[in-house]
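Peer 1: below is the sequence, then the predicted model.
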Amino acid sequence: MDRDDTTLRVLSTSDLAGLDITLADVVDTVEQAYRTLAAGTSDNPRKLTVKPDDGHSVSYAMLGRDGVRNVVAIKTSYKHGLHENRDKQHYYTTLTIYDDVTGLPVAMMDCSRIGSLRTPAVSALLARECAPDATTALVIGTGTQGRLALPFLLTTLPKLDRLLLCGTHPDGIAAVRTELARHFPDRDVELVTNLASAARDADVIVATAGAHTAAAVEADWLKPGATAILVGHGLAPSTLHRADRVIATSEAQMRVTGTDMADSKGNLPAVDLELPVVVSGVSKARTSAKQRIFAYNSGLVVTDIALGHRFAQLATDRKLGTEVALWR
């Protein structure tokens, strides 16, 4: 079907699952989005959040523009059942992209795979900038983000020789091992039971656990020069408040979504640098080898847009998706 201003290509979960993309391609796409944002040619307004008083659900809406790809997109995210176990929660996220040159819609897609790739890629970029010589990495959590954390870290940290995992769910642990073997068949991961001991050994810690986790790395457990990256849960607030440096993908978003890390007065410390500035080369994340760095990975919609557009290109090349006459 010829594209016009009444049709929209809809890409389902299964459409996107069939697309091959390398971890290096994902990292490069995400990094380009940050560089473009730092150059001032992209727009990434603060996300809108809606959450009922009882906290049973949360909804986000994020609008952005990629100035290199010349596309505009909006991402929506809705999670229901936050007080339930993960298997009882409902989660839906979509990305709708428009071509800002032709004025035509590009695609509407399930955004779950994009998020599952984008987030660990961002953690890997944070790790590369904050701990380029890291040899030991610890991942906390075995959910969606935990399963790809190690393969992405190995992509950006070539000196890693020891991989540690803290998790309690057998299926999740097995999934982490499966993903690692798929991307790096010659590597294995050590399952740790003493979190404090493992944290003291780690150069990089990536905390991806769910809200119900009992894991909470304290600042005293971090060795000099360690980098602690928060994606979900697994770090105690002390790792933020006692950090020598604080790096965030976005300080504004950290202040919206990172309130569980606030002190007893509800305050969060100032952010020293944002990741787009760091990857652009303007400033260095680390100014001393002994600094303990806290990094907050909240994700920016411009990275979803760039990666979503990359997937849309791959899907179009393979003629995947369904053309829907949405506006006819």
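Peer 2: Nice, I can see it. Residues are numbered from 1 along each chain as shown.
Peer 1: from here on, contacts and neighbour counts on C-alpha atoms
Peer 2: Fine.
Peer 1: show me what the helix or strand hosting Ile305 is packed up against.
Peer 2: Under the criterion of DSSP states H and E, Ile305 resides in helix 301-317. When contacts are defined as 3 or more CA pairs under 8 Å, 6 or more residues apart in numbering; DSSP states H and E, helix 301-317 sits against helix 13-17, helix 23-38, strand 57-66, strand 71-80, strand 90-99, helix 112-130.
Peer 1: can you tell which of the ones you listed is closest to Val278?
Peer 2: Val278 lies closest to helix 112-130 among the helices and strands packed on helix 301-317, at 7.3 Å (CA to CA).
Peer 1: please enumerate the strands of the stretch 101-250 of the chain.
Peer 2: 105-110, 136-140, 162-166, 190-191, 204-207, 227-230, 245-248 (DSSP state E, counting those that start in this stretch).
Peer 1: can you add distance to Val10 and mean neighbour count and give the ones you listed back as CSV?
Peer 2: Output for these, formatted as CSV (distance: least, CA to CA, whole Å; neighbours: other CA atoms under 10 Å):
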stretch, distance to Val10, mean neighbour count
strand 105-110, 5, 24
strand 136-140, 34, 27
strand 162-166, 37, 21
strand 190-191, 40, 14
strand 204-207, 33, 30
strand 227-230, 33, 29
strand 245-248, 33, 24
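Peer 1: could you dump those strands to CSV with distance to His90?
Peer 2: Shown next, in CSV, are the strands of the stretch 101-250 of the chain (distance: least, CA to CA, whole Å):
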stretch, distance to His90
strand 105-110, 14
strand 136-140, 23
strand 162-166, 25
strand 190-191, 29
strand 204-207, 22
strand 227-230, 23
strand 245-248, 28
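Peer 1: for Ile305, which of those strands is the nearest?
Peer 2: strand 105-110 (11.0 Å).
Peer 1: circling back: which of the strands of the stretch 101-250 of the chain sits closest to Tyr78?
Peer 2: Per CA to CA, nearest to Tyr78 of those: strand 105-110, 12.2 Å.
Peer 1: so what touches the closest one?
Peer 2: By CA atoms under 8 Å, 6 or more residues apart in numbering, the residues outside strand 105-110 that reach it are 5, 7-13, 92-99, 312.
Peer 1: hmm, 7 Å instead?
Peer 2: Residues outside strand 105-110 that contact it (CA atoms under 7 Å, 6 or more residues apart in numbering) are 5, 8-13, 93-99, 312.
Peer 1: now that strand against helix 301-317, angle please.
Peer 2: If you take axes from the mean of the first three to the mean of the last three CA atoms, to 10 degrees, strand 105-110 sits at 100 degrees to helix 301-317.
Peer 1: alongside the first one, take a look at this:
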Amino acid sequence: MDIRIYNAFDTTAELLNVTRAAERLNMTQSALSRQLKSLEDHLGIALFEKTGRNIRLTPEGEALYGRITNVLAADRNLMTYARDLARGDSGLIRIGACSQLMERYFPQFLRRWRAQNPGIEIRLEDGGGPELAQKLLDGKIHLSVSALPSTPHDLLETALLGQLGFLAVGERGLLPEGNAPIELEDLLEKPILTLNGKHASRELFDAACKISGRTAEIILESNSPHTLFAMATCGNGIAVVPSSAQPPLDTLTSRPIALNGEVVRFAICAMWNKRLPLPAYGQRFITQLGAHIDTDQALEDGRLPGARYGRLEAI
């Protein structure tokens, strides 16, 4: 049923005068009468009855009046929501990210972004890079934030957000004094605690080890950097984590990892399914998250004095 017919009934029920209702609706009286008759035929009940020169609602019309008013209100809300969607002011976006990236970059950024975009509902999901890529392909999430995959996928679009490095985290007695980067070759002389293969960064760390010509003695593979830190606290080895992780520096020390004098870097990116284009607010989220990460990256670079940087993808 045309929403304009419901509006014709609502206006006539309010004024209880067909002539005045037709004037407000900017239509002829006969056209309004035809619309009211069409609605009565559609519903199978009489909505109005004559009382001399006037009309009044039938008991059935009275009962339906409130419901049709609700239908019109819902239609107005729907149209407003649609206009907001077109402007990128309302919507839902499901975002997957690995725990380290979420802990490092999302808390302050997300609070600020939500305040600036109150009509956008965001739902977050924790997961590793390969797992999130599959969920993008399955349509279970709209966007992922993770390390850039070493092998691109034809159905996934990417936008670079910044770079990360690797940190060696351990007891002060197991790592050399100072803040200078530690060479991977020297690091691999010690027992290693590392993330498991669910994390895209693990593949990149394995590639760096292969290039160094050394084999890591891995004594623990975990899904959580916090488990690695707990083991490192008691001297069980050196935790190797992306620089987005936040080690407890009151009990441990951390050093950037270098390969042949260059601090190892790898790209992080946003990814989405090419078959499911992101709305304007999704693209806006990516752009602003990238700016936030750039700011944080500049601060991190300032904490690595005298280091030269190399991208792991070029190694």
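Peer 2: Cool, got the structure. Model, not experiment: these values are computed from the prediction.
Peer 1: care to give me the TM-score?
Peer 2: With the length set by TM-score structural alignment, normalised by the length of the second structure, the two chains reach a TM-score of 0.29; 143 aligned residues with a CA RMSD of 6.1 Å.
Peer 1: picking that back up, tell me which of the helices and strands packed on helix 301-317 of the first structure sits most buried.
Peer 2: Among these, helix 112-130 has the highest mean neighbour count (mean count of other CA atoms under 10 Å), at a mean of 24.
Peer 1: could you say which helix or strand holds Gly61 of the second structure?
Peer 2: Gly61 of the second structure belongs to helix 59-87, assigned by DSSP H and E.
Peer 1: helices or strands up against whichever helix or strand comes after that helix?
Peer 2: Toward the C-terminal end, the helix or strand that comes next after helix 59-87 of the second structure (DSSP H and E) is strand 91-97. Secondary-structure packing of strand 91-97 of the second structure (3 or more CA pairs under 7 Å, 6 or more residues apart in numbering; DSSP states H and E): strand 120-126, strand 143-147.
Peer 1: how far off strand 91-97 does the last one point, in degrees?
Peer 2: For the pair strand 143-147 of the second structure and strand 91-97, the angle between their directions (the same axes, to 10 degrees) equals 20 degrees.
Peer 1: then the first one?
Peer 2: Direction vectors for strand 120-126 of the second structure and strand 91-97, defined by the same axes, to 10 degrees, enclose an angle of 20 degrees.
Peer 1: so what touches whatever helix or strand Arg284 of the second structure lives in?
Peer 2: Using DSSP H and E, Arg284 of the second structure sits within helix 280-302. Applying CA under 7 Å, 6+ apart, the contact partners of helix 280-302 of the second structure are Gly88, Tyr105, Leu161, Gly162, Ala270.
Peer 1: so how far is Tyr65 of the second structure from the third one?
Peer 2: This means Leu161 of the second structure. Separation of Leu161 of the second structure from Tyr65 of the second structure (CA to CA, to the nearest Å) stands at 54 Å.
Peer 1: over to the last one?
Peer 2: Note on Ala270 of the second structure: its distance to Tyr65 of the second structure, by CA to CA, is 50 Å.
Peer 1: okay, the two: which has more neighbours?
Peer 2: Ala270 (26 against 19; other CA atoms under 10 Å).
Peer 1: roughly how far is whatever helix or strand the more buried one lives in from the heart of the chain?
Peer 2: Applying DSSP H and E as the criterion places Ala270 of the second structure in strand 262-273. Per CA atoms, centre = their mean, to the nearest Å, the displacement of strand 262-273 of the second structure from the mean C-alpha position of its chain is 17 Å.
Peer 1: which other helices and strands does that strand contact?
Peer 2: Using 3+ CA pairs under 7 Å, 6+ apart: strand 262-273 of the second structure touches helix 129-138, strand 143-147, strand 156-170, strand 253-259, strand 308-311.
Peer 1: what is the fourth one packed up against?
Peer 2: In this case it means strand 253-259 of the second structure. For strand 253-259 of the second structure, the packing partners by 3+ CA pairs under 7 Å, 6+ apart come out as strand 156-170, strand 182-183, helix 184-187, strand 262-273.
Peer 1: deepest of these, which one?
Peer 2: Of all these, strand 262-273 carries the top mean neighbour count, a mean of 23, counting by mean count of other CA under 10 Å.
Peer 1: next, the angle strand 156-170 makes with that one.
Peer 2: Counting by the same axes, to 10 degrees, strand 262-273 of the second structure lies at 140 degrees to strand 156-170.
Peer 1: buried residues in the helix holding Ile305 of the first structure?
Peer 2: Residues of helix 301-317 of the first structure classed as buried under the neighbour-count rule (16 or more other CA atoms under 10 Å) are 301-312, 314-315.
Peer 1: tell me the one of these nearest Ala199 of the first structure?
Peer 2: Distance to Ala199 of the first structure across the buried residues of helix 301-317 of the first structure (CA to CA) is lowest for Thr303, with 29.4 Å.
Peer 1: my guess is the closest one contacts Asp28, does it?
Peer 2: No - at 10.6 Å, Thr303 of the first structure and Asp28 do not qualify as touching, with contact defined as CA atoms under 7 Å.
Peer 1: hmm, back to that, just the closest of the contacts of strand 105-110 of the first structure to Val71 of the first structure, please.
Peer 2: Asp99 (4.6 Å).
Peer 1: gap between the nearest residue to the closest one once chain neighbours are set aside and Thr29 of the first structure?
Peer 2: Leaving out its chain neighbours, the residue that sits closest to Asp99 of the first structure by CA to CA, 6 or more residues apart in numbering is Val71, at 4.6 Å. Separation of Val71 of the first structure from Thr29 of the first structure (CA to CA): 14 Å.
Peer 1: go on, His183 of the first structure?
Peer 2: Distance from His183 of the first structure to Thr29 of the first structure, by CA to CA: 19 Å.
Peer 1: what does Val72 of the first structure give?
Peer 2: From Val72 of the first structure to Thr29 of the first structure the distance is 16 Å (CA to CA).
Peer 1: right, I'll leave it there.
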